[in-house]
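>>> from the sequence below, what's the structure:
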Amino acid sequence: MPSLDDATRGRLLFGGDYNPEQWPEETWHEDVRLMQEAGVNSVTLGVFSWARIEPRPGARDFGWLDRLMDLMHVHGIGVVLATPTASPPPWMGSRHPETLPRDENGQTVWWGSRQQFCASSPTYRTYAAAITEDLAQRYGAHPALLMWHINNEYCTHCWCDETARHFRRWLAARHGTIEALNEAWGTAFWSQRYDTWEEIIPPRRAQYMRNPAQTLDFKRFTSDALMECYTAERDIVTRHTPLVPVTTNFMPFWTGQDAWVWAGEEDVVSVDVYPDPRDPLGGQYNAMIGDMTRSQAGGGPWMVMEQAAGPVNWRGVNHPKPRGLNRLLSLQSVAHGADAICYFQWRQSRQGSEKFHSGMVSHAGERGRTFQEVKRIGAELAALSGEVAGTRQATADIAVLHDWASWWADQQDGRLSTEVDYPEIVRAWHRALWEAHLATAFAHPEHDLTGYRMVVVPHLYLLTDTAVDNLVRYVRGGGTLVSGFLTGVADEDDRVREGGMDARLRALFGIGTVHEWWPLDRGETITCDGFEGTLWSEELSADGGEVVAAYRGGELEGLPAVLRSGRAWYLSTLPAPPALRELLARVAGEAGVRPVLEGLPEGVEAVRRGALLFVLNHRRGRVTVTVPGAFREVLTGAAVEGPLVLERYGVAVLREAVR
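Okay, here's the model as predicted:
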């Protein structure tokens, strides 16, 4: 099975999406000159080129792509070649309206943008397979080819009749019988019992709230239907080029794909990540996505497929990146295991919906600050390649559990609080660990957890029996578990467990039979021993658990806010950030987990990858860090011992000095 190493060939990849069909051909040679000046060694071609390659059904125009592939190879630039199937040409929707998706109201989603395809459409799949076959046959042996990139940011949803037929087949395979489906979906409620498979439709617009178990299964189905499109194209290119790795790019915390499942079907796990440059915790967000993507890659190297060299174009106000921030976030991703740092896109578009989305070459051209910073990053990545490419980030002792099915179930209509936002809760817990300078990985609740000293569950409303047994077994085996509120409430069919929490978990945490939920309003807090709780609270009784902190005042006076039973901790509220950081750092210390570096100032991050220590300053001002021992700074060659001065957004890459 090929890997990212087969594409990188012992170096860090640096480049981005290249859309030369938007420009006159004479521009291509200017692009190559600038790419070489910037140290670009990889470009992604063809992502949105379907209409150029196939201007009418069955026609093929490969001449321009032939010239580009040859041009890249002559100048030593590898190609990540995309199948262009994310955006079918207008002729497909015009001639084959059945390929167009329909929304939950039954309205057609027309062409004129991108990703206007129904993943269940046989016609779409036939055309997608045909163009993929021809691309693989034509370019599979081309020396410029580094990697295949299938489609782009799979994110379509469809509720059409073809999708309904596909959904029924999927349901029959999952549940077996209509009786089993009725049991799983709880259709006794509101007279929803189904007599035949043909009666089942996707969860379209309804008079009132829709069946949550049906909606949950439809989200599972949608992820699987999109993955069928991906694997069909992947299998075609793999048949032609079995030694060339294949990827498709995830969007972080995108609700439409179960990325744990998808990652198992990829040779290279890649992600598009766009921290808000105005977010003071943008570095923590970037670290979290790096930790998550690295974990999906099995702990090995992964790929930043897209990031922004400057502003994006889809926020309300699109701020540029301050001087130095692009470099900081790029090197941070390398520290967290990335072996490829790429951008959307190479040259900023002059027309179209993304003309104000930045490029490595901005509208200001090669003299602009953006390109000058890109050149520095390219040079530094080249200098680091021999030191870091192919190595792994140091093993994390802490796992953060995350599950898409639990997220899907948790966000249904009819829940107790719309203020409970799953991604924000996960981010709050990761932030607490990141600010405590504790290295983290991510894991699925059914994964083998025995290699971690500490496992945290920010919030998993839905847990399968397998997952519950896994958590219990982990603690019984000597692991430390810390769980947030509203965890283990429902089973895999979104059926509330008796007592409001799985009995095995209640026993594990020392929770008694009294268990009621008390959500908090936006901005409301609740006083606990030593801290303020936010977002949520619960009426709990203790049964063998030690009350570490109790609620003070109000209806929950004296009841457990934080409960501990041996190595298992339960938080029935979300402590304010400093308190959550302090608590998790305390538990980590008891579990034998130590910070990467002791005594780091706030806003400074330390990450070990291979033999290197990355020290990253996420602050807007100069900071001094004390490093233990003697080091050599890899990028400058300077000796470092004791105090290390980092300018704003500064990065030091340290190798221990040989005495």
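
>>> could you use CA atoms for every contact and neighbour count after this?
Will do.

>>> list the residues that contact the residue nearest to the spatial centre of the chain.
Centrality entry for the chain: nearest residue to the mean C-alpha point is Pro252, 2.8 Å, by Cα atoms, centre = their mean. Taking Cα atoms under 8 Å, 6 or more residues apart in numbering, we find Pro252 in contact with 271-273, 289.

>>> can I get these in JSON lines with neighbour count, distance to Thr108 and secondary structure?
What follows is the contacts of Pro252, written out as JSON lines (neighbours: other Cα atoms under 10 Å; distance: Cα to Cα, whole Å; DSSP: H, G, I helix; E, B strand; the rest coil):
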{"residue": "Val271", "neighbour count": "23", "distance to Thr108": "29", "secondary structure": "strand"}
{"residue": "Asp272", "neighbour count": "19", "distance to Thr108": "28", "secondary structure": "strand"}
{"residue": "Val273", "neighbour count": "20", "distance to Thr108": "30", "secondary structure": "coil"}
{"residue": "Ile289", "neighbour count": "24", "distance to Thr108": "34", "secondary structure": "helix"}
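
>>> what is the nearest of these to Ser87?
Using Cα to Cα, Asp272 is the member of the contacts of Pro252 that sits closest to Ser87, with 17.9 Å.

>>> compute the number of surrounding residues for the nearest residue to Leu381 once chain neighbours are set aside.
Nearest residue to Leu381 in three dimensions, chain neighbours excluded: Leu12, at 6.4 Å (Cα to Cα, 6 or more residues apart in numbering). Residues within reach of Leu12, counting by other Cα atoms under 10 Å, total 27.

>>> Leu12 and Cys342 touch, don't they?
No: contact criterion Cα atoms under 8 Å: Leu12 and Cys342 do not qualify, at 10.2 Å.

>>> adding distance to Asp17, write the contacts of Pro252 out as CSV.
Shown next, in CSV, are the contacts of Pro252 (distance: Cα to Cα, whole Å):
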residue, distance to Asp17
Val271, 13
Asp272, 12
Val273, 14
Ile289, 20
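
>>> and this one, please, so the two structures can be compared:
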Amino acid sequence: MPYTPPQGLTRLAFGGDYNPEQWPEEVWQEDVRLMREAGVTMVSAGIFSWALLEPEPGRHDFGWLDRLLDLLHAHGIRVDLGTPTVAPPAWFYRAHPEALPVTREGVRLSFGSRGAICPNSAAYRAAAASITEQLARRYAGHPALALWHVHNEYGVPVSACYCDSCAEHFRRWLRARYGTPDALNEAWGTAFWGQRYGGFDQIDPPRATPTVCNPAQRLDYARFADATLRENFTAERDILHRLSPGIPVTTNFMTALSQCSSIDYWAWGREVDLVSNDHYLITDGRRTHVNLAMAADLTRSVAGGSPWLLLEHSTSGVSWQPRNPAKAPGEMARNSLAHIARGSDGAMFFQWRQSRRGAEKFHSAMLPQAGTDSRVWREVVRLGADLESIAGVAGGTTAADAAVVWDWQSWWAQSLEWRPSEDHDARERADTFYEALYDRHLTVDFAPPEADLSAYPLVVVPALYLTEAAAGRRIRRYVEEGGTLLVSYFSGIVDEHDAVHPGPYPGALRDVLGLTVEEFSPLGEGERVGIRRAGATEGDGADGRGGHDGGSGAGHPDRLTADVWTEFVVPRGAETVWTYADGPAAGRPAVTRHRLGRGTAWYVSTRLGAAGLGELLREVCADAGIPARDELPRDVEVVRRAGGTGEYLFVINHTGAEAKVPLPGRATGTELLSGEPVSGRLAVAGGGVAVVRLQE
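So this is what the prediction gives:
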């Protein structure tokens, strides 16, 4: 759907989830006073309020929500109003225990958390439609209403239910997809292990089995579960469109690859009026700002390049990881402005006031337990002022240098059991390739396999195990017409039914890559191999340290170290650029380049880390005509976004030292956070951010 911004919001969105039902009403007056002090422009409300709005079946109490919306409107604060369908009341489950979801192992989950829903329960669907209709009829014309927020984080924590109701819906879904049992048997390969079905009524969900379940059945059930959740969303959306025309409808995604895998966001992005996303730093030792940038780029891509909205992130620590450190001073602003640089039209948080009770009472908030005499509060107020100073960026688009092909359904397929190595992880490959691109200072769009890639000088395919034949043809055409392609191992292998493509690996991609793979040879746990440039002698650049080793000539090594995976590659037109120095494929090609038509296709048959991929990207980017940006310091983001009122340069310094960044071309400008004019080179303090409105 085309991008529809929040109604009546004239500035960047700034605020958070507001749950005033947790507090006496006299606190509300203090809340709105402090919201104005902080520069809050919008809050999300009502997301978990079903039990208050409908305390008994069919009896509604909207008085408190009326007073809340009137109060917010009186203080100039817009409202993202939730349908509370992620958390049905206790009375609903007492009347309809069958609406609780069942796990693959046959365990029915209990009430007492959130998201405990069978999405195919007729009772749930009816109750959700009823409360949504009541809200729409009452608040469609309220002057505070800016945006409808359906449900909350679909797929989290329950992505699929395996109850008898879901079984019936699955059979209907399969009948619509395949038409006949014979067609299904062919697609699923049920001749293997004697699994042939004589009718759709014989098919159950892929519940727990004695050994590995049919992978094609598992893959189709993942598609079915995603489609079922989307049906729930569109049912509520259509009610809101009908009764509240002109107000956009969204639901908060979680596109970060490490956080949510069960939703095909390419499909979901087409169903919302405004793509919104929740993002939380994963503090497991990785460079968290790289994952943040990746999530923002992916969300913008799901939005088709249009602006989107960061609907949740945290002011400081969260509460649900094994260890939850506080954010460092200035980190909240860097996080917020990095999302805006990459396309968000605001920075919203969970939540406004930190809870005293419940599961998330230790999750940080805009107004912390420490109150207004705290570092977090002072940074919140400063951020509100900063967002006001860069309001002109709203509605702008972010320019990308390269594309990464990513597909959730391929990830689902690759993640099933009995693959060549459990150490190979599609998400890890996507993360690592993105990190290497990030360290080359390239802004990235993500693209589904069916996308037109012709606008990008460089396309990277880090993990496309499932590649339909048509997608293989499109990728080949991209290269023939002048594009540069970089593909990682175990891509192009199977079709949409998880059936291996006829002929040698890599199936749908072997022609564009100009090679075949005789056999996969995954490595043992902790085992490493070296690869060296074709033509380099045995000792060149080898110091055995792993990652990427020292080498000859201007810091470009002649030896790299890899792990997890090797292959027996046979060039069929491709040239060998790097060879295996040791290991099971010693002497064979490790990295190849195939010149095809006007373009070039590269293939990496082993797992390199981000540093090794960075060395390889020097050569790949040269093929693509992308200039090196070696003058930019590591961990300093430089992103351009064209807004409705001009061109903006965001420089985000994640290091502790001052960074000096050249302005593009002969540009000058004004640094908006300080109001200072700038030209030539821009100095950004360690941990700081600059936003320059450029004047060419």
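
>>> gap between the equivalent of the residue nearest to Leu381 of structure 1 over in structure 2 and Ser344 of structure 2?
Using TM-score structural alignment, the partner of Leu12 of structure 1 in structure 2 is Leu12. From Leu12 of structure 2 across to Ser344 of structure 2, the span is 9 Å (Cα to Cα, to the nearest Å).

>>> ok, Arg522 of structure 1 touching Leu535?
Yes: Arg522 of structure 1 is within contact range of Leu535, at 7.0 Å (criterion: Cα under 8 Å).

>>> more neighbours, those two?
The residue with more neighbours, out of Arg522 of structure 1 and Leu535, is Leu535; 23 against 13, by other Cα under 10 Å.

>>> the more buried one and Ser417 of structure 1, how far apart?
When Leu535 of structure 1 is compared with Ser417 of structure 1 (using Cα to Cα), they lie 9 Å apart.

>>> overlap in contacts, those two.
When contacts are counted by Cα under 8 Å, 6+ apart, Leu535 of structure 1 and Ser417 are jointly contacted by Pro519.

>>> which residue comes closest to Asn19 of structure 2 once chain neighbours are left out?
Closest to Asn19 of structure 2 by Cα to Cα, 6+ apart is Ala45, at 6.3 Å.

>>> how many neighbouring residues does Asn252 of structure 2 have?
With other Cα under 10 Å as criterion, Asn252 of structure 2 counts 22.

>>> show me what it lines up with in structure 1.
So, by TM-score structural alignment, Asn252 of structure 2 is matched to Asn249.

>>> ok, that match to Gln307 of structure 1 distance?
Distance from Asn249 of structure 1 to Gln307 of structure 1, counting by Cα to Cα: 12 Å.

>>> so what sits against both of these two?
Residues touching both Asn249 of structure 1 and Gln307 (Cα under 8 Å, 6+ apart) are Asp272.

>>> matching residues in structure 2 for the top helix by length along structure 1?
In structure 1, taking DSSP state H as the definition, the longest helix is helix 212-240. Using TM-score structural alignment, helix 212-240 of structure 1 corresponds to residues 215-243 of structure 2.

>>> how about the matching stretch: buried residues?
Neighbour-count burial for stretch 215-243 of structure 2 flags 215-230, 232-234, 236-237, 239-241, 243 (criterion: 16 or more other Cα atoms under 10 Å).

>>> next one: stretch 61-71 of structure 1
Using 16+ other Cα under 10 Å as the test for burial, stretch 61-71 of structure 1 gives 65, 68-69, 71.

>>> with stretch 547-555 of structure 1 instead?
Neighbour count says stretch 547-555 of structure 1 has 547, 549-552 buried, by 16+ other Cα under 10 Å.

>>> checking the aligned residue in structure 2 for Trp262 of structure 1 next. Helix, strand or coil?
Correspondence of Trp262 of structure 1 to structure 2, assessed by TM-score structural alignment: Trp268. Counting by DSSP: H, G, I helix; E, B strand; the rest coil, the backbone at Trp268 of structure 2 sits in helix.

>>> burial of Trp268 of structure 2, as a residue count?
Trp268 of structure 2: 20 neighbours (other Cα under 10 Å).

>>> rewinding a little: these two touch, right, the match of Asn252 of structure 2 and Asn152?
Yes: between Asn249 of structure 1 and Asn152 there is a contact at 6.2 Å, judged by Cα under 8 Å.

>>> picking up where we left off before, in this structure the match of Leu12 of structure 1 contacts Asp345, no?
Yes: Leu12 of structure 2 sits in contact with Asp345 when judged by Cα under 8 Å, with a separation of 5.5 Å.

>>> overlap of the contact sets of the two?
Shared contacts of Leu12 of structure 2 and Asp345 (Cα under 8 Å, 6+ apart): Ala394.

>>> returning to that earlier point: residue contacts, the residue nearest to Leu381 of structure 1?
339-341, 381-382, 384-385, 389.

>>> secondary structure and neighbour count added to the residues you listed, as a markdown table?
A markdown table is the format used below for the contacts of Leu12 of structure 1 (DSSP: H, G, I helix; E, B strand; the rest coil; neighbours: other Cα atoms under 10 Å):
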| residue | secondary structure | neighbour count |
| --- | --- | --- |
| Asp339 | strand | 30 |
| Ala340 | strand | 28 |
| Ile341 | strand | 24 |
| Leu381 | helix | 27 |
| Ala382 | helix | 18 |
| Leu384 | helix | 18 |
| Ser385 | helix | 16 |
| Ala389 | coil | 24 |
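
>>> understood, closing this out.
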